[in-house]
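Participant: Model the following, please.
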Amino acid sequence: MDFNQQIIDTFRANGGEVNEPMRFGKALVLVHVPKKDGSERIAPLAAIPHDDAWHVVGSAGGSPKHPAWVYGLRRAEQVDIEVPGDPVETVSATVFELTGDERDSMWERFKAFSSGFAEYEKSAEGRVFPIFRLTI
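Facilitator: As a prediction, the model looks like this:
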């Protein structure tokens, strides 16, 4: 089974809590990202709830390239996301990419959330990680 599918299945089976194969707890959402061909890809993404929205970052594990889902979110005005709860709930969310100070402030929150995000900066070759607000 592929890694992302394992996370998706665990998320759905446990009310949005994922502790295996990685420890996310309830800090994860499943984003239904539209692809150019009209299909959808489900991306399990670390998320920070703030100001009645979920925030996700295109870190790609510190890769110098954006993950493919970033381009799908940039094209979308609205997406479905699955959020933790009993049961997991699918809701529609408006997509907004953060910029400037707002983006920088949220990036600091991601680094405080997990030291892994700060480590990603070292291998990203200067790439600025895009951050999206998904407002329900």
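
Participant: CA atoms for contacts and neighbours, from now on please.
Facilitator: Noted.

Participant: Give me the contact list for the lengthiest strand in the chain.
Facilitator: Using DSSP state E to define each element, the chain has its longest strand at strand 40-50. Contacts of strand 40-50 with the rest of the structure, by C-alpha atoms under 8 Å, 6 or more residues apart in numbering, involve 4, 7-8, 24, 27-35, 54-57, 69, 110.

Participant: Please narrow those residues to those residing in helices.
Facilitator: Secondary structure from DSSP state H places 4, 7-8, 69, 110 of those in helices.

Participant: Name only those of the residues you listed that count as buried.
Facilitator: For the ones in helices among the contacts of strand 40-50, a burial check counting by 16 or more other C-alpha atoms under 10 Å picks out 7-8, 69, 110.

Participant: Second input sequence below; structure requested for side-by-side comparison:
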Amino acid sequence: MASFNDTVIEKFRANGGVVGAPWEGKTLVLLHTVGRRTGKQNINPLVAAPVGDDYVICGSQGGAPTDPQWIANLEAASGPATVELGTETVKADYTVVRAGDADWEQLYGAWRAYWPAAADYEQKTDRKFPVVRLHVQH
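Facilitator: Below is the predicted model:
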């Protein structure tokens, strides 16, 4: 999986945040996190659904049975996250929202509507995917 992500990251950076199929017309971000146990810098390319002035990313992990590590890394971190959006690297305040939280239905619904593959991911697991609301600081 790392080589797939590396290829997406390389295309993202070479093309000002535009990656193309299967993400044609969709906003992607590169989320930077620090491993809570390793201290290692990680970068994850993620589909980011615009919701007002914010973006919603989802810990779907393609329908895997467990949350991606970047969710736990965000929950363990303090302060804003670093996000590459288009040609900019910016700070973003964030909130991890889980099923049962007040905003989950609305935020997950917005991401699901934006990213059609979500329906396929849902078929692979009974897990409710956590979402993260990113508020980019300009």
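
Participant: Quick check: TM-score for this pair?
Facilitator: These two chains, once laid on top of each other, score a TM-score of 0.87 by TM-score structural alignment, normalised by the length of the first structure; 131 aligned residues with a C-alpha RMSD of 1.7 Å.

Participant: before we move on, the earlier item: tell me the one of the ones in helices among the contacts of strand 40-50 of the first structure nearest Ser63 of the first structure?
Facilitator: Trp69 (13.8 Å; C-alpha to C-alpha).

Participant: Tell me how many other residues crowd Lys48 of the second structure.
Facilitator: Careful, residue 48 of the second structure is Ala and not Lys. Residues within reach of Ala48 of the second structure, counting by other C-alpha atoms under 10 Å, total 23.

Participant: wait, Asp2 of the first structure
Facilitator: Residues lying near Asp2 of the first structure (other C-alpha under 10 Å) number 6.

Participant: cool, the one 10 residues further on as well?
Facilitator: Close neighbours of Arg12 of the first structure, defined as other C-alpha under 10 Å, add up to 20.

Participant: And the strand or helix carrying it against the second structure, how far off on average?
Facilitator: For Arg12 of the first structure, the host element (DSSP states H and E) is helix 3-13. In the superposition with the second structure, the average deviation recorded for helix 3-13 of the first structure is 0.6 Å (mean C-alpha distance after the TM-score superposition for the first structure).

Participant: neighbouring contacts of that helix?
Facilitator: Taking C-alpha under 8 Å, 6+ apart as the rule, helix 3-13 of the first structure contacts 16-18, 20-21, 30, 43-44, 84, 88.

Participant: Which entries within those meet the buried criterion?
Facilitator: Buried, going by 16+ other C-alpha under 10 Å: 16-18, 30, 43-44, 84, 88, out of the contacts of helix 3-13 of the first structure.

Participant: The lengthiest strand in the second structure against the first structure, how far on average?
Facilitator: If you go by DSSP E, the second structure has its longest strand at strand 88-97. Here the mean offset of strand 88-97 of the second structure against the first structure after fitting is 1.0 Å, by mean C-alpha distance after the TM-score superposition for the first structure.

Participant: Give me the residues contacting that strand.
Facilitator: Applying C-alpha under 8 Å, 6+ apart, the contact partners of strand 88-97 of the second structure are 71, 74-75, 79-84, 103-104, 130-138.

Participant: So Ser60 of the second structure is in contact with Ala119, correct?
Facilitator: No. Contact criterion C-alpha atoms under 8 Å: Ser60 of the second structure and Ala119 do not qualify, at 10.7 Å.
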